[in-house]
Structures are given as C-alpha cells and as structure tokens.
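> missing the sequence, but the structure's below:
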C-alpha cells in the first residue's frame, strides 16, 4: 500500500511562523553567547586557566555557525540543533554544582529554547521552499 503524503501547509501559514522562530532562535543564539562570555569573564573560577582560551573553546562552535544563522540558512539552523546539545549537557552538569547552579539552569534553558526554535525554523523553511517549488499543490 502506498502511503499518501501529508499536504504541506499554506505559504500564508508558514511565513509568520518562520519569522517568529527565526527571531527567537537568533535571540537565543546571542543570549547563549552573551551568557557564556559574561560567566567566564565575571563569575567563573577557572583555577588559573586563561580566560581567552576557555572562551575560545566554548565559543568556536557557535562562531562557526554564526554566519549561517545571520543569513537565515536552514542548514545552519539544522547543524545548530546538533551543536547546541553540547551546551545543554554543559548546562545540566553545571546546574548540579551549587556554585554554578544559576549559570547551569540558564544555559540549559536557553540551549533548549535554541534547539526548539532552530528545529522549527529548519522544518518550516524547508516546507516553505518545497511549497514555492510547486510541491504539494
């Protein structure tokens, strides 16, 4: 038995949702970067490690995806869904430590929001592109 494909949503339905989740994903992306920088510069006890090295290690994955995020690339948003899991794990591990609990919870919540919004943007953007190409009419 052939499975009938699910119809694609209308363009009028997709457009405002894409704009909203893209805005939320960019806001979450910037908030995560600002949180990491602020924590490491002002509050983190690095036990003698160089702040620049720690920031470089933590921000390189985000910096690699930043151009695609700013351009609105759905592929960059899809890759971000994989990368942001590292920050979520780091946040959960930090939340266990009472000295870093606030930072950990903020990082986990922001990265979860970033994951959800990037995933929705990716899905809706590809549906939008398929609909523009004439599929599902």
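Looks like it arrived, so ask away. Bear in mind the structure is a predicted one, so any value in this text is a computation, not a measurement.

> Every contact and neighbour count from this point should use C-alpha atoms.
Fine.

> Go ahead and list the helix or strand containing residue 88.
helix 74-96 (DSSP states H and E).

> Quick check: next helix or strand after that helix?
Counting by DSSP H and E, what follows helix 74-96 is helix 101-132.

> let's bring in a second model and compare:
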C-alpha cells in the first residue's frame, strides 16, 4: 500500500473539489483583505470601526484551510450578507466606494460558487 501524505479530510475531496477549495480560500482571503482595506484606508466609513465586519470571514479561514465541510456550508450562507452590503453600497455610494462595492459583489458570488461546487463534489465523492 503506497504511503499517503495527505490528511484524511483531504482524501474525500476529488481533484475538482480541491480546486474549488483553493478558489474558495483565495476568494475568502481576497474578501477579507478588501473589507479591511476598504474600511481602514480606501474609503472608510466613520472611524474605520466597520473593519470588524470581516470577523465572520476570518473565523471561516481555519475551517476552509482544514477542508471542514460544515464550514463550507455555513460560509455559503454568510457570504450573502457581504453580497447584500455590496449591492446596497454600489447603489448608494459614489466613486471609490461604489467600485469597491462592485468588487465585493464579484468576490462574494465567486466565494459562494466555489463553496457550493466544493460541497457538491465532496458529497458526490462520498456517495
């Protein structure tokens, strides 16, 4: 029997599911960086205290990194809050803030699609 260097959690994800996990991880990190940069430097609202809005996303990082299916499931629901914020701010804001809102919308949709595809691939592989 050949030696396997991957963790047991990684074994139940097919290659397409692993690619979607990487895409989810990349879009999650990008959404966190965008949220922090937006509220801290690029177009802050108030005193920059809205930077805490990325905490739920930061809490998802370890679970996505460790391939926890439960994390992908709840993250695919939570990400819609960021989508809605992006739509509201794209509609109501002008200039830099509206452009950042458009980027937030795109990253939110990408994160949702990657999470959904990863979940689907993992469940299909388990069946």
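Everything's here; your move. The structure displayed is predicted, hence computed values, not measured ones.

> circling back: distance from the chain centre to the helix holding residue 88 of structure 1, please.
Centre-to-centre, helix 74-96 of structure 1 and its host chain are 7 Å apart (Cα atoms, centre = their mean, to the nearest Å).

> Report the central residue of structure 2.
Centroid-nearest residue in structure 2: residue 28, 3.0 Å away (criterion: Cα atoms, centre = their mean).

> Spatially nearest residue to that residue (excluding sequence neighbours)?
residue 111 (6.4 Å; Cα to Cα, 6 or more residues apart in numbering).

> Wait, the one you found touches residue 79, no?
Yes: Residue 111 of structure 2 sits in contact with residue 79 when judged by Cα atoms under 8 Å, with a separation of 7.4 Å.

> who's more crowded, the two?
It is residue 111, of residue 111 of structure 2 and residue 79, that has more neighbours when counted by other Cα atoms under 10 Å, with 28 against 22.

> about what we covered before: what are the neighbouring residues in contact with the equivalent of the residue nearest to residue 28 of structure 2 over in structure 1?
Counting by TM-score structural alignment, residue 111 of structure 2 corresponds to residue 114 in structure 1. By Cα atoms under 8 Å, 6 or more residues apart in numbering, the contact set of residue 114 of structure 1 is 24-25, 28-29, 81, 84.

> one more time with 7 Å
By Cα atoms under 7 Å, 6 or more residues apart in numbering, the contact set of residue 114 of structure 1 is 25, 28-29.

> Which of the residues you listed fall in helices?
25, 28-29 (DSSP state H).

> Distance to residue 99 of structure 1 for those residues - can I get that in JSON lines?
As requested, those are exported to JSON lines (distance: Cα to Cα, whole Å):
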{"residue": "25", "distance to residue 99 of structure 1": "28"}
{"residue": "28", "distance to residue 99 of structure 1": "24"}
{"residue": "29", "distance to residue 99 of structure 1": "24"}
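
> hang on, the earlier thing: give the other helices and strands that the helix holding residue 88 of structure 1 contacts.
On a contact count with 3 or more Cα pairs under 7 Å, 6 or more residues apart in numbering; DSSP states H and E, helix 74-96 of structure 1 meets helix 51-71, helix 101-132.

> how about the shortest one: buried residues?
Within helix 51-71 of structure 1, the residues scored as buried using 16 or more other Cα atoms under 10 Å are 55, 58, 62, 65-66, 68-69.

> Tell me which two in the residues you listed are the farthest apart.
55 and 68 (20.8 Å; Cα to Cα).

> Give the aligned equivalent of residue 77 of structure 2 in structure 1.
When structure 1 is aligned by TM-score structural alignment, residue 77 of structure 2 is paired with residue 82.

> swap in residue 18 of structure 2?
Per TM-score structural alignment, residue 18 of structure 2 is aligned with residue 19.
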